[in-house]
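Participant: Build me a structure from this.
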Amino acid sequence: ARPGQAGAGRAGLAVAAAAAAAVAAIAVADRDPPWGVGVVWDGVPREAARFVADHHLPPTVYNDFDTGSYLNWAWAGAPPTFQDGRALGGVAFVRDCDRILRGRGIEPLLARYRVQTVLTSTLFPSSGRIFPSVWHWMTSPAWRLVDASDALVFVRAGAAPGVPGLPRRLGWRRIALDGEAVAASRPAAAHAAYTAAVAWTLAGDTERARLWRRRARERHPELAAAYAPLLGAE
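Facilitator: Take a look at the predicted model:
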């Protein structure tokens, strides 16, 4: 090899050795935490999942798409999840899950899948798509609210008679708090502020409802007309 080429080769080896040493030093200094340490539980229905399992709520248990992967881990198949990111069940099943999200006329569909228990997110951070189904669970006499910890859990009326129901206002309060959290962390998520306004109204907190109604209309006036039937004019 020419002298220049040999020098370049040695320099390259030196750089590679230095990089390897740096990576090794980082690996030593930045070790992974022990198993179970460092888990961030925000955004997963940890308490709701435990409630369903501890009370042995009857299957089939419906869950929304966003909660499926966590519930697979938390429940380990007992009870089985309804849907998750793997989109199992084929095109027809995915279409049915989408129909459930729309919230209207879904009872025959739920009966076909023998749904007796529902664990659902209060809202999606990215959009308002889940709200029609949440509205259905929250307003239908066919379902009882039994938990509103970090998600909403419902059982079909007449099922799980030993599990006491909760006042609906507690469910609306959970929805409102989650709407506030999403609105704070994602200012562009227009649906979140309106969700908080609607939910505080139905929870009976007129002051917070008025505050969030004003914020929603000031920040996202483009949705004011769409939410007017639920919020009224002001």
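Participant: hey, let's count contacts and neighbours off CA atoms from now on
Facilitator: Will do.
Participant: And the helix or strand encompassing Ile26, what does it pack against?
Facilitator: Using DSSP states H and E, the element containing Ile26 is helix 3-29. Taking 3 or more CA pairs under 8 Å, 6 or more residues apart in numbering; DSSP states H and E as contact, there are no helices or strands that helix 3-29 lies on.
Participant: What residues sit buried inside the helix or strand just after that helix?
Facilitator: Using DSSP H and E, the helix or strand that follows helix 3-29 in sequence is helix 46-54. The neighbour-count check on helix 46-54 (16 or more other CA atoms under 10 Å) flags Arg46, Ala48, Ala49, Phe51, Val52 as buried.
Participant: Counting by contacts, list what helix 46-54 packs against.
Facilitator: Partner elements for helix 46-54 (3+ CA pairs under 8 Å, 6+ apart): helix 68-75, strand 152-156.
Participant: Highest mean neighbour count across the ones you listed, which stretch is it?
Facilitator: strand 152-156 (a mean of 25; mean count of other CA atoms under 10 Å).
Participant: who does the next helix or strand after that one touch, helix- and strand-wise?
Facilitator: Sequence-wise, the next helix or strand downstream of strand 152-156 (DSSP H and E) is helix 168-185. Counting contacts by 3+ CA pairs under 8 Å, 6+ apart, helix 168-185 is packed against strand 143-147, helix 190-203.
Participant: thought Leu119 was touching Phe154?
Facilitator: Yes: at 6.7 Å, Leu119 and Phe154 qualify as touching, with contact defined as CA atoms under 8 Å.
Participant: And Glu107, how far from Gly4?
Facilitator: As judged by CA to CA, to the nearest Å, Glu107 and Gly4 stand 79 Å apart.
Participant: quick one: which of these two has more around it?
Facilitator: Remark: of Glu107 and Gly4, Glu107 carries more neighbours, 15 against 8, as counted by other CA atoms under 10 Å.
Participant: Most widely separated two among the buried residues of helix 46-54?
Facilitator: Distance extremes for the buried residues of helix 46-54: the farthest pair is Arg46 and Val52 at 10.3 Å, using CA to CA.
Participant: Need the residues touching each of the two.
Facilitator: Counting by CA atoms under 8 Å, 6 or more residues apart in numbering, Arg46 and Val52 have no shared contacts at all.
Participant: how about this one, so we can line them up?
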Amino acid sequence: MNNGEFEKVIDYTFKNKALLDKALTHSSFCREHAVETRDNNERLEFLGDAFFDAIISVELYKRLEKVDEGKLTKTRALIVCEKSLATVAQKLGIGEYLNMGKGEEHSGGRHRESIMADAVEAVIGAIYLDGGYDEAARFVSREFESTVVDALAGKLFTDYKTQVQEALQKRGQKTSISYHLDREEGPDHDKTFYVHLVCNGKTLGNGSGKSKKEAEQNAARATLEGGIK
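Facilitator: The predicted model follows:
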């Protein structure tokens, strides 16, 4: 599949084709082909993550005029997450357009949620650089409309990190929550991440996953299931 076909899928034609090529290039491809690290999609993912968050924040602010900041934050967390990004990625078929190393591909990388989610954020970042905020917002608004609707209707999956935050805040005490990476195991194309959740200097839960975001969610879930003390 070529990038021209993908432009039709996302209903956006890039003026700078190199930006789309970079957005669809996984780091494993660069390692196997001795390509400069900066030519993979990680920097665009960083940018896209920020604009995805901002675009959804504006959308919710407009739609939920009578909702307070806490509810807005909770609703946004349901939308701006790996699961919803991966769902949109599957709808777009983005995995089939990715440039990736053979090892990553053979281990199922084209269908791995974390890789697909990162690629969608990279595409958002690329569209922003190529066409500006309005074009990036148009893409996000169109592709995530059903996700926003489901979030407002309470139909999306549970965000354990937000639940932990709320449970700790109900104590009426000042809390400082952070997630710490303990280690990574496995080859680059099939890593498992291990993290632990810390609140006010005390470890409350541990979790693992195929991405850091998944591991953090599992650490939060373990904290809730173990009872917050």
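Participant: TM-score of the superposition?
Facilitator: Aligned and superposed, the two chains score 0.29 in TM-score terms (TM-score structural alignment, normalised by the length of structure 2); 117 aligned residues with a CA RMSD of 6.1 Å.
Participant: Would you map the strands across structure 2?
Facilitator: Applying DSSP state E to structure 2 gives strands spanning 177-185, 192-199, 202-209.
Participant: Go ahead and confirm Trp172 of structure 1 touches Trp200.
Facilitator: Yes: contact criterion CA under 8 Å: Trp172 of structure 1 and Trp200 qualify, at 6.7 Å.
Participant: Comparing the strands of structure 2, which comes out most buried?
Facilitator: Highest mean neighbour count among the strands of structure 2 (mean count of other CA under 10 Å): strand 192-199, with a mean of 21.
Participant: orientation of it relative to strand 177-185 in degrees?
Facilitator: 160 degrees (axes from the mean of the first three to the mean of the last three CA atoms, to 10 degrees).
Participant: who does strand 192-199 of structure 2 touch, helix- and strand-wise?
Facilitator: strand 177-185, strand 202-209, helix 212-226.
Participant: Select, out of those, the one closest to Glu113 of structure 2.
Facilitator: Minimum separation from Glu113 of structure 2 across these (CA to CA) falls at helix 212-226, 9.7 Å.
Participant: got the angle for that closest one vs strand 202-209?
Facilitator: Going by the same axes, to 10 degrees, helix 212-226 of structure 2 makes 130 degrees with strand 202-209.
Participant: So which elements touch helix 212-226 of structure 2?
Facilitator: By 3+ CA pairs under 8 Å, 6+ apart, helix 212-226 of structure 2 packs against helix 160-169, strand 192-199, strand 202-209.
Participant: okay, these in TSV with distance to Gly70 of structure 2 next?
Facilitator: Shown next, in TSV, are those (distance: least, CA to CA, whole Å):
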stretch	distance to Gly70 of structure 2
helix 160-169	9
strand 192-199	20
strand 202-209	23
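Participant: so which of the ones you listed gets nearest Leu44 of structure 2?
Facilitator: Nearest of those (CA to CA): strand 192-199, 22.4 Å.
Participant: any residues touching the closest one, and which ones?
Facilitator: 175-186, 203-212, 215-216, 219-220, 223.
Participant: Check stretch 202-220 of structure 2 too.
Facilitator: Counting by CA under 8 Å, 6+ apart, 82, 114, 159-161, 164, 179, 181, 190-198, 222-223, 226, 228 sit against stretch 202-220 of structure 2.
Participant: first vs last residue of that stretch, how far apart are they?
Facilitator: Start-to-end, stretch 202-220 of structure 2 (CA to CA) is 14 Å.
Participant: can you tell me how far Ser114 of structure 2 sits from Thr203 of structure 2?
Facilitator: Applying CA to CA to Ser114 of structure 2 and Thr203 of structure 2 gives a distance of 26 Å.
Participant: I figured Glu42 of structure 2 hits Ala122, correct?
Facilitator: Yes: with contact defined as CA under 8 Å, Glu42 of structure 2 reaches Ala122; the gap is 7.1 Å.
Participant: These two: which is more packed in?
Facilitator: Taking other CA under 10 Å, Glu42 of structure 2 and Ala122 do not tie; Ala122 has more neighbours (28 against 20).
Participant: what sits against that one?
Facilitator: Ala23, Leu24, Asn41, Glu42, Arg43, Leu44, Glu45, Phe46, Leu47, Gly48, Asp49.
Participant: related to what we said a few turns ago, rebuild the helices and strands packed on helix 168-185 of structure 1 as a markdown table, extending it with mean neighbour count and distance to Ile26 of structure 1.
Facilitator: What follows is these, written out as a markdown table (neighbours: other CA atoms under 10 Å; distance: least, CA to CA, whole Å):
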| stretch | mean neighbour count | distance to Ile26 of structure 1 |
| --- | --- | --- |
| strand 143-147 | 24 | 45 |
| helix 190-203 | 26 | 40 |
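Participant: mind giving me a markdown table with the ones you listed and columns for distance to Ala19 of structure 1?
Facilitator: Formatted as a markdown table, these follow (distance: least, CA to CA, whole Å):
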| stretch | distance to Ala19 of structure 1 |
| --- | --- |
| strand 143-147 | 53 |
| helix 190-203 | 46 |
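Participant: Show me the one of the ones you listed that comes nearest Pro132 of structure 1.
Facilitator: helix 190-203 (11.2 Å).
Participant: Give the next helix or strand downstream of that closest one.
Facilitator: helix 206-219.
Participant: and that following helix with helix 190-203, angle?
Facilitator: Using the same axes, to 10 degrees: helix 206-219 of structure 1 against helix 190-203 is 160 degrees.
Participant: Give me the buried positions along the next helix or strand after helix 206-219 of structure 1.
Facilitator: Next along the chain after helix 206-219 of structure 1, taking DSSP H and E as the criterion, comes helix 224-231. Buried residues in helix 224-231 of structure 1, defined by neighbour count with 16+ other CA under 10 Å: Ala224, Tyr227, Leu231.
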